[in-house]
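Undergrad: Got a predicted structure plus its sequence, pasted below:
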Amino acid sequence: MADKMEVLVSGASGFVGQALVKNLRDLPELRVSGSVRSAQRNPIDGMLEIGDIHSKTDWSALLRNKKVVIHTAALLNSTHDEVADRLAAFREVNTAGTLNFARQAAAAGVRRFVFISSIKVNGEQTLRGVPFKEGDAPDPSDAYAISKLEAEQGLWEIGRDTDMEIVVIRPPLVYGPGVKGNFASLVALVCRGLPLPLGAVENKRSFVSLKNLVDLVTVCMVHPKAANQLFLVSDGDDLSTPELLRRVATAVEKTAILIPVPNRFLEFAAFVLGRKMQAQRLLGSLQVDITKVRDLLNWEPPISVDEGLRRCCEAKRDY
């Protein structure tokens, strides 16, 4: 019997990492392990403790015999108040930590390094109907996105200098069972039946279900044409904010109560309340074009938006 391919998933206790480990372990041809910051806090079989990720982290023990690495671990929030300190904190983990990991992976004989980046590298918003594409000039606007872009740039250099293949995936907002943040807040508001002043919003936004993202990562691990490529990913079905809320309502067997308040009033209220960025995500557009991944890898999202939302909201039906 052929040897199983050894795979390491970093950030295996995170939202995406957990789902990847769970799904990859169902594939009989793989032997999958995951790295976590603390094994005591994540007592899951096969989880390997790595501690903090930074420019000096020693990955050598975890990389032994690994042929594919999927790097999902990242600093998402920083407690630093000063802009310079925030950027330094993100760079230490997301840039220097990633590149240190990749260099050690290449030296250990890893064949392919799959990096989960972010659509925020492209920017925060698009014109409606003018989606981001892989060839667009990056336009990161915050410390997190800058650190991810710099990690990507360093990875391409490592790929050119070594035999290790690089794959970069930039997802938009990822939703699925256990999702937190603004998406979870929206679901909770719909579940409570509260009226929302978003009925007049005419934007378009791309999302990607956890199931679809995991499926694409699985393809990118082994597909020959994925080597040294950048991909944008989504569910392939962009939604306005009212459309999203109505579909969430259907998924939780509720009715979305949407009041048509003009955008200019919502924008003014957000400005007064200091919630400009939150309003942008509700009112503005952010679309991605997945033509490249469809054409080059012959990949299609395996589940629809409605199925993704059903899975995401299943536990909240009785909220």
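TA: Nice, I can see it.
Undergrad: going forward, measure contacts between C-alpha atoms and count neighbours the same way
TA: OK.
Undergrad: Break down this structure into its helices, ranges please.
TA: Under the criterion DSSP state H, the chain contains helices at 15-24, 60-63, 83-90, 98-107, 143-161, 181-191, 210-222, 241-251, 263-273, 276-283, 291-297, 305-313.
Undergrad: so which of the ones you listed gets nearest residue 126?
TA: Closest to residue 126 of those, according to C-alpha to C-alpha: helix 276-283, at 11.0 Å.
Undergrad: before we go on, here's another structure to hold up against the first:
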Amino acid sequence: MIDYSIAIYFLNRFEMSNKILVTGATGFLGSALVKRFCAFPDTSVVAPLRNLNSKLPDVVEKAHISNIDQFTDWTQSLSGVNVVVHSAARVHVMHEDPAQSLEKFRAINVEGTLNLARQAIQAGVKRFIFISSIKVNGETTAPGRAFSADDIPNPSDPYGISKYEAEQQLMQLANTGAIEVVIIRPVLIYGPGVGANFQQMMRWLIKGLPLPFGAINNYRSLVSLENVVDLISTCIVHPGAANQVFLVSDDNDVSTTQLMRSLVSHLGVNTWLVPIPVGVLVFLAGVLGRRATAQRLFGSLQVDIKKTQALLGWRPPVSLDDGLKSTAKHFLESRQ
């Protein structure tokens, strides 16, 4: 866990007020970051928001922005800030034309990010932490061949491409010496309040009906919300984080079957995972037009976090099992 005395020391080395700007402050990751940063001693947090009535801790300084693109004026948000954590992004949108989709992703994830970074430099910000995506590395890994932070990137969808292009241009700014850049590529983030596919999986499991996922022998890296927040907190203050790319996970890869069995246990249900051969499931998914879903369920995606551990001395403070337990507990409580 982050040592707050060290945090204060390194923030004070910037000879500025201890002030952190968090974009995407009302999102799943952003809201957790705001909560953590508000616990830093002698540190203030500013959150740029479209809706100033958004629910955030009272101590958070709110600043209005209408949108995130190449024209956004960040002047009010950046006043007195020495660290930016940019977690806001355009994420996956279903059923878009690929060509148009890429341009829309670029408008926010590339041009919007670079506009913020350039204005951050003008405002005297010292460190810019960019929350990227493992999709920059690629979509799948071969068994036993995990992605590393220094692999040649291979993004394939508009979201991953836009994140990679933003990374490249941020590193060009870092190379000028005008600002320190830290890039973090998380795998799937789960935790209390998680939505999207992870929440849908728990909805399947809670019904107690037999599911055909009992014989999936892939390997997936996951990261709990608390672990990724802890790493970002470390990267705010650690001198070794400057101008580096880091991958992050719980450092405990599991198969989809193992993941579901763990959730079944923590949800307290008796869902039977029927051992249907994966080849049959892949065929059926193709017939139903669900190849992307099949890839996430049956394919492997592993990451190697040795660089993160070596350069930062960082270890995931929360185990996979404890992270799944708290996620299931919150899911059950939210249904009451």
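TA: Ah, there it is. Remember, predicted model here, so these are calculated numbers, not experimental data.
Undergrad: still on that earlier bit, and the helices of structure 1: which comes nearest residue 133 of structure 1?
TA: Here helix 291-297 is closest among the helices of structure 1 (C-alpha to C-alpha), at 8.5 Å.
Undergrad: post-alignment, that closest one versus structure 2, mean distance?
TA: Here the mean offset of helix 291-297 of structure 1 against structure 2 after fitting is 0.7 Å, by mean C-alpha distance after the TM-score superposition for structure 1.
Undergrad: Can you name every helix or strand that that helix contacts?
TA: Under the contact criterion of 3 or more C-alpha pairs under 8 Å, 6 or more residues apart in numbering; DSSP states H and E, helix 291-297 of structure 1 touches strand 229-232.
Undergrad: Give me the mean deviation of the strand it packs on from structure 2.
TA: Strand 229-232 of structure 1 sits 0.3 Å off on average (mean C-alpha distance after the TM-score superposition for structure 1).
Undergrad: tell me, that strand lands on which residues of structure 2?
TA: Strand 229-232 of structure 1 corresponds to residues 244-247 in structure 2, going by TM-score structural alignment.
Undergrad: and the helices of structure 1 as a markdown table, adding mean neighbour count and distance to residue 5 of structure 1?
TA: Listed next are those as a markdown table, based on neighbours: other C-alpha atoms under 10 Å; distance: least, C-alpha to C-alpha, whole Å:
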| stretch | mean neighbour count | distance to residue 5 of structure 1 |
| --- | --- | --- |
| helix 15-24 | 19 | 11 |
| helix 60-63 | 15 | 13 |
| helix 83-90 | 16 | 32 |
| helix 98-107 | 22 | 15 |
| helix 143-161 | 20 | 21 |
| helix 181-191 | 16 | 35 |
| helix 210-222 | 20 | 10 |
| helix 241-251 | 21 | 38 |
| helix 263-273 | 14 | 50 |
| helix 276-283 | 16 | 40 |
| helix 291-297 | 16 | 21 |
| helix 305-313 | 21 | 29 |
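Undergrad: Output those helices in CSV; the columns should cover distance to residue 235 of structure 1.
TA: Formatted as CSV, these follow (distance: least, C-alpha to C-alpha, whole Å):
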stretch, distance to residue 235 of structure 1
helix 15-24, 16
helix 60-63, 32
helix 83-90, 28
helix 98-107, 27
helix 143-161, 22
helix 181-191, 16
helix 210-222, 7
helix 241-251, 13
helix 263-273, 26
helix 276-283, 18
helix 291-297, 12
helix 305-313, 6
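Undergrad: Looking at those, spot the one closest to residue 175 of structure 1.
TA: Across the helices of structure 1, closest to residue 175 of structure 1 is helix 210-222 (C-alpha to C-alpha), at 5.7 Å.
Undergrad: can you give me the strands for the stretch 1-150 of structure 2?
TA: Assigned strands in the stretch 1-150 of structure 2, in chain order: 19-23, 44-49, 61-64, 83-86, 127-131 (criterion: DSSP state E, counting those that start in this stretch).
Undergrad: Other residues contacting the fourth one?
TA: Contact with strand 83-86 of structure 2 is made by 19-24, 113, 120, 125-131, 236, as judged by C-alpha atoms under 8 Å, 6 or more residues apart in numbering.
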